[in-house]
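K.L.:
here you go, sequence then predicted model.
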Amino acid sequence: MNVGSILNNDSPPSDHEQEISPTQSVHQRHSIVNILNDPPPEPERQTSFVKPVPAPSAHLATSIKSNSIANITNDRDVDISTGRESTINVSRTSNNDPASKQDVDELTRIKQLRKSRKPKRYTVPPIWAQEWIPPNRAHLIDSSDIGNQNGQSVRTTLSDKPVFDYTSTRSVDLQCSITGVIPPPSLTRTMAEWIFANFSNIEERNRKYVELELKFGKIVDKRTGNRINLSVITECIFTDHSSVHFDMQVEEIAWNEIRKFFEELEKSYQEDTRGQARERPRRKFNMLDTDITDSIYQVGGKGEHIRRIRISKDNSLNPPRYTAIEKTRVADMYIHNPSNMYDLRLSLSLELPVPEGNIEGIMAKNKPSIVREKKRNTWTHSPTITQFDLTRVLVPREAKNKHGKKITNHDINFEVEMEIDTLEVFNAIDKITSGTDTFRLEELVEVFVNNARVLNNRVTKLALP
């Protein structure tokens, strides 16, 4: 015994194994290097020309059975010099040997299997082979990468049907959770906590002047001028306000689609309640059209606090009526919706009225910094304590024509915003502090945000192919 024998797990050789014939392969000794290194590669197989082989023996038939079809490359050889195929003719040397006939049968069966088992080619990848693409990334992917069927891109989308529908799940053996209560989403709870923290600091006498609204728009990166593109695909709260600004405009086509949606809901409600007793309200929405011109003034001298005064002129009255408020923005929350067409901005503001006697003096002594003519359609839905404002804004821009005469053009913008009944919010906060109802505020916030999601989902369908 030596170190090589120990490494090779060899036993001591017997007397008759001492002599090794020339035809026997000598067992190679292993060193530490041989053990640590990979085995040497096998020599490449000659594929250019293979001479006809004699009839396979019974040992070949056994090896063919044990090998898979994938290991058999070809049963025909090509002579490079003549360009002719030379087939391995087993029957040429076959005789009455049963093993030879078995070899021929095995090779014939293998050839038939190779011809019959061709891989199936898909024009469109099967569902298990398709890659899921988030909706906000779909427009960046070439349709050829997704699959094409009859010239149309193939994508997998989920149903619009909700998972938990209270109208159908109460009577079946399905519970929403182990406690029987649907826990609030993290977004809803965070918004409710934000509202509770900010509303708690407002004095009792100013409660009726509080405004809480959701505006539709886009969170725009100040550096690029484009909508932010984060590594998320679901709605989330964006906290870095210093690097972005909120563009509260929506496209005209989206604005018209939302207006059309409200008209469809009202029409459907009227058809459902036709001929029934007047147990429900006559209309689903309370509608109001207004035509108001807002002028924004920056009031305050040197060393004084600059106040932002908004004076509104009602153009539908003759003579027009003027009202004024001092609007102070308390806090903002940005909600990013990468899978939807628009983001949201939740704004808490304090709108203190300005006495009517001061309006004329403000207009005489100051020049407005911004003038906006607002033609607004308001839809109020009492069951969800939400007011929807669809506003067409005309901003005058003065210019000069080729003759040097001043002319006024208007930039037209479209805005969509929602306001919640803040008195209901304060009542819910009072119930939390008194301990009578700790869920009411979260329910109000969830209903309010659900209304925004409904509108966002409606307009997002316009962007889908």
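P.N.:
Structure's in. What do you need?

K.L.:
alpha carbons only for contacts and neighbour counts from here, please
P.N.:
Will do.

K.L.:
am I right that residue 445 sits in a helix?
P.N.:
Yes: Residue 445: assigned to a helix according to DSSP: H, G, I helix; E, B strand; the rest coil.

K.L.:
for it, list the residues it contacts.
P.N.:
188, 191-192 (Cα atoms under 8 Å, 6 or more residues apart in numbering).

K.L.:
now the helices: where do they sit in the stretch 101-250 of the chain?
P.N.:
Along the stretch 101-250 of the chain, the segments classed as helices by DSSP state H, counting those that start in this stretch run 143-146, 166-169, 186-199.

K.L.:
now do the stretch 301-450 of the chain
P.N.:
According to DSSP H, counting those that start in this stretch, the helices that the stretch 301-450 of the chain contains are 356-365, 422-434, 440-460.

K.L.:
here comes the other one, which I'd like you to weigh against the first:
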Amino acid sequence: MNVGSILNNDSPPSDHEKEPKQAVSSGRIAGESQSAHQRHSITNILNDTPSVTPEEPQTFVKPVVNANNSSSPPVQSSPITPRAVPIKRNSIANITNDRDVDITTGKETSFNISRQANSNNHHQNNHKIEQVDELTKIQQLKKSTKPKRYATPPIWAQEYIPPNKAHLVDHSEVENHNGSHVRTALSDKPVFDYTTTRSVDLQCSITGIIPPPSITRTMAEWIFANFSNINDKNRKFVELELKFGKIIDKRTGSRINLNVITECIFTDHSSVHFDMQVEEIAWNEIRKFLEELEKGYQEELRNSIGKDKPKRKFNTLDSDITDTFYQTGGKGEHIRKIRVSKDNNLTPPRFTAIEKERIADLYIHNPSSMYDLRLSLSLEMPVPEGNVEAIIAKNKASLVREKKRNTWTHAPTITQFDLTRVLIPHEAKNKHGKKIVNHDIHFEVEMEIDTPEVFNAIDKITSGTDTFRLEELVEVFVNNARVLNNRVTKLALP
């Protein structure tokens, strides 16, 4: 045995194989019974083995070589059947020339035309059989009653359609995943034109389309992933809010420093906490800014610039509410966090209660702005009014917050701005031992998006009617936060 024998899967030679190759017995040449070796190489793999076709016995002539390497007259052996198919030469010349190789002499002989025709007919018949089998399989698949996995292709498999073409058809009424039709409150007209720029001599990109900002797409994907898991019956209880504050490092007690200068999403929530307070001067500046926008809008109406516009830019509402927080549930039971709200503007006051469950948070770091942002998704499930009194009587309040809030709602951007002055009471005793109440005053700014519009946009994605609406809503919503952040950041500039 040698390396070549191992590669060719040869077994050790038997006793009769060890006889001299010159011996001839039983009317055949010794050693010719062994099939030609096919080497395990790339050429053998790439070249298909031709099929063997039976043919008439042929007479082979073997030259007898003497000790002086001089050829003796050829000796004719008895007729035998060819033992192997012709060997293919691995060269372009042998492919283009229809030549065959005689195994015994090593000389090229003419290709048998009748044999070639039989082989071609054999291959054609096999090819026709394979085609019939494939057609049969396709017909069986068409007759199959197996339900389709997707009514519409998944998002990643859908064809890309530019936003300016996706809105050519009016989809003001879309069908959501439970079969009901939902009419959107806003127009389906695209918010942004992704195919034009202000400069007429410039194109927006080599593809002719402006790609969405990566942070907008990430936020849209985060919203889609979390909203898709909410049951239809709970949709009206969903709250998606964006709060202003600072991401504080737990180790240093200061705002995080990531050595970046641009807006980014921070994912390591375990090492930080979000401080949702803003300075009083910033709170007042935002309120002043909204008032300026309303005043400028009213001047446009008086100058007849916007005759068909609404009478007000913002719908405003002032509220005075006291929130009291309770934790219900005994040992081994599910702890429920209940918020009981008392409307101080009503006489007698009205009590309402909700069970608020935080689902997920997304932190957005703005190192070049005065404040960071926290996008929070929550469920606010109402508590029956008959249970409110029992909750107050049986449980001890864990926290009390008095909220004096100014709400500004801007319908064209589906955004509600809440500017809240929070008073947290603390009981103490003066030097005479008399109990007094002090208040810690905090200022908060938050924005809420119109969640029905978000669900409508998600339904459009799942139905395949519009895959860009959600990104546009997110971009508009975040742009409002950027506008406010830019306004208050100017206060810190010299």
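P.N.:
Looks like it came in fine. Nothing here was measured: the structure is a model prediction, and the numbers come from that model.

K.L.:
tell me the most buried of the helices of the stretch 101-250 of the first structure?
P.N.:
The highest mean neighbour count among the helices of the stretch 101-250 of the first structure, using mean count of other Cα atoms under 10 Å, belongs to helix 186-199: a mean of 16.

K.L.:
which stretch of the second structure lines up against that helix?
P.N.:
Mapped onto the second structure using TM-score structural alignment, helix 186-199 of the first structure spans residues 214-227.

K.L.:
residue 464 of the first structure: which of the contacts of residue 445 of the first structure is nearest?
P.N.:
Ranked by distance to residue 464 of the first structure (Cα to Cα), the contacts of residue 445 of the first structure are led by residue 188 at 27.1 Å.

K.L.:
now the corresponding residue of the second structure for residue 441 of the first structure: closest residue in space that isn't a chain neighbour?
P.N.:
Using TM-score structural alignment, the equivalent of residue 441 of the first structure in the second structure is residue 470. Distances taken as Cα to Cα, 6 or more residues apart in numbering place residue 457 nearest to residue 470 of the second structure, at 5.1 Å, with adjacent residues excluded.

K.L.:
show me what that neighbour aligns to in the first structure.
P.N.:
Residue 457 of the second structure maps onto residue 428 in the first structure, by TM-score structural alignment.

K.L.:
ok, that match - contacts?
P.N.:
Counting by Cα under 8 Å, 6+ apart, residue 428 of the first structure has contacts 437, 440-441.

K.L.:
how about residue 457 of the first structure?
P.N.:
340-341.

K.L.:
before we move on, what about residue 397 of the first structure?
P.N.:
408-411.

K.L.:
quick one, strands of the stretch 51-200 of the first structure?
P.N.:
Listed in chain order, the strands of the stretch 51-200 of the first structure (DSSP state E, counting those that start in this stretch) span 76-78, 85-87, 148-149, 152-153.

K.L.:
which other helices and strands contact the first one?
P.N.:
Other helices and strands packing on strand 76-78 of the first structure, by 3 or more Cα pairs under 8 Å, 6 or more residues apart in numbering; DSSP states H and E, are strand 85-87.

K.L.:
residues in the second structure aligned with the strand it packs on?
P.N.:
Taking TM-score structural alignment, strand 85-87 of the first structure hits no residues over in the second structure.

K.L.:
which elements pack onto that strand?
P.N.:
Strand 85-87 of the first structure packs on strand 76-78, going by 3+ Cα pairs under 8 Å, 6+ apart.

K.L.:
which of the residues in the strand it packs on are buried?
P.N.:
The neighbour-count check on strand 76-78 of the first structure (16 or more other Cα atoms under 10 Å) flags 77-78 as buried.

K.L.:
from the chain's centre, how far out does it sit?
P.N.:
In terms of Cα atoms, centre = their mean, to the nearest Å, the centre of strand 76-78 of the first structure is found 56 Å from the chain centre.
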